[in-house]
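Engineer: build me a structure from this.
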Amino acid sequence: MTSPLWQACSVAPRQILTVIHDLGNSITIAPRSFVIMDMKYITVKTAGDSPELIPFIFPRSVNHDAMYEGVRTAFISQDWIRCTVVSAGFVDMETMRCHGRSETLNLKPAKGDTALLRATYGGPKS
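Structural biologist: Below is the predicted model of the structure:
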């Protein structure tokens, strides 16, 4: 079962590459051509009977911990479901390869993150 937030963010995963939170507290959808090559990401795991892994890609200017807090707060405020961050790092937007680590969350990419991001947002299969 897919959470309502994820449904809202996955209208066209191959055409819409990322969700960027701008200064006006609104959500801006950025097409591939407008996204820089190296961005940050977190993967959250939802709680409940059917947990799922949901990756979020965001600009390098946003700290990993701030993004997680925003996602967690959105899940709680909408009374959708609880979530926990399980991995974080950087993603090369050309190859969709995960690398690096999050200093603010003290987490690194999990083994399956590259495949998860490619399956979610598109990109090379290998």
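
Engineer: going forward, measure contacts and count neighbours with C-alpha atoms only.
Structural biologist: Fine.

Engineer: tell me where the chain has strands.
Structural biologist: For the chain, the strands defined by DSSP state E occupy 16-21, 27-31, 38-46, 53-58, 83-92, 97-99.

Engineer: could you dump these to TSV with mean neighbour count and distance to residue 71?
Structural biologist: Below are the strands of the chain laid out as TSV (neighbours: other Cα atoms under 10 Å; distance: least, Cα to Cα, whole Å):
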stretch	mean neighbour count	distance to residue 71
strand 16-21	18	11
strand 27-31	13	13
strand 38-46	22	9
strand 53-58	20	9
strand 83-92	21	8
strand 97-99	21	20
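
Engineer: and this one, please, so the two structures can be compared:
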Amino acid sequence: MRTRAPSRGVRSRSRRGGRTGKRLLSGLMRCGSCGGSMVIQGPDRGGQCIICSNDKEARTCDNQSRYYVERIDAAVVDHRRAQLKTPELLAAYITTHREERRALEAVSRRRRAKVEKGLADAKARDRPDRRHDRRRHP
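Structural biologist: You can find the predicted model right below:
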């Protein structure tokens, strides 16, 4: 099983109105055999598990393994915790976070300026020219 890195786009899926998953890696896991997406298969004795969607729906994948979601989530969280205990990695995380926040803020400023300009232009088009009106109507 592979995971796909989240897109480095500025907006998250939830801000675009798309669905967000209930699980930590929703939409990011891929089958190691065929590259298909991994989907929830009902719970069994070990809890909720995921399987390859190509195996589940079309039986076109050799990977018939089940992976337990709780174990995957726990492993990811534990790994991230361990990484953030390392000063160098924590510093890199903070630097990246700050850069992404600055990029988000810059996009927001540009959007706001564009909207404000559009609003000002619309108001200017709708506003009658008073000097012109006075000349016509003494």
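
Engineer: any idea what the TM-score is?
Structural biologist: Aligned and superposed, the two chains score 0.25 in TM-score terms (TM-score structural alignment, normalised by the length of the first structure); 61 aligned residues with a Cα RMSD of 5.2 Å.

Engineer: quick one: closest of the strands of the first structure to residue 76 of the first structure.
Structural biologist: strand 83-92 (8.7 Å; Cα to Cα).

Engineer: which elements pack onto the closest one?
Structural biologist: Judged by 3 or more Cα pairs under 8 Å, 6 or more residues apart in numbering; DSSP states H and E, strand 83-92 of the first structure is in contact with strand 38-46, helix 64-77, strand 97-99.

Engineer: related to what we said a few turns ago, in TSV, list the strands of the first structure along with distance to residue 4 of the first structure.
Structural biologist: Compiled in TSV, those are given as follows (distance: least, Cα to Cα, whole Å):
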stretch	distance to residue 4 of the first structure
strand 16-21	15
strand 27-31	15
strand 38-46	12
strand 53-58	12
strand 83-92	13
strand 97-99	26
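
Engineer: residue 121 of the first structure: which of those is closest?
Structural biologist: Comparing the strands of the first structure by Cα to Cα, strand 16-21 comes nearest, at 6.0 Å.

Engineer: and the longest helix for the second structure?
Structural biologist: In the second structure, assigned by DSSP state H, the helix with the most residues is helix 87-126.

Engineer: before we move on, the earlier item: turn the helices and strands packed on strand 83-92 of the first structure into a markdown table, columns for distance to residue 31 of the first structure.
Structural biologist: As requested, those are exported to a markdown table (distance: least, Cα to Cα, whole Å):
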| stretch | distance to residue 31 of the first structure |
| --- | --- |
| strand 38-46 | 14 |
| helix 64-77 | 20 |
| strand 97-99 | 18 |
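
Engineer: nearest to residue 8 of the first structure, of the ones you listed?
Structural biologist: Closest among those, once you apply Cα to Cα, is helix 64-77, at 12.6 Å.

Engineer: against residue 30 of the first structure, how distant is the nearest residue to residue 45 of the first structure once chain neighbours are set aside?
Structural biologist: Closest residue to residue 45 of the first structure apart from its sequence neighbours, by Cα to Cα, 6 or more residues apart in numbering: residue 53 at 4.6 Å. Residue 53 of the first structure sits 22 Å away from residue 30 of the first structure, taking Cα to Cα, to the nearest Å as the criterion.

Engineer: quick one on the thing from earlier: helices and strands around the longest helix of the second structure, which ones?
Structural biologist: Against helix 87-126 of the second structure (3+ Cα pairs under 8 Å, 6+ apart) you get helix 69-85.

Engineer: now the helix it packs on against helix 87-126, angle please.
Structural biologist: 100 degrees (axes from the mean of the first three to the mean of the last three Cα atoms, to 10 degrees).

Engineer: how far off helix 69-85 does the helix or strand harbouring residue 50 of the second structure point, in degrees?
Structural biologist: Taking DSSP states H and E as the criterion, residue 50 of the second structure maps to strand 47-52. Note on geometry: by the same axes, to 10 degrees, strand 47-52 of the second structure and helix 69-85 are set 90 degrees apart in direction.

Engineer: quick revisit: now for the residue nearest to residue 45 of the first structure: which residues touch it?
Structural biologist: Going by Cα atoms under 8 Å, 6 or more residues apart in numbering, residue 53 of the first structure touches 43, 44, 45, 46.
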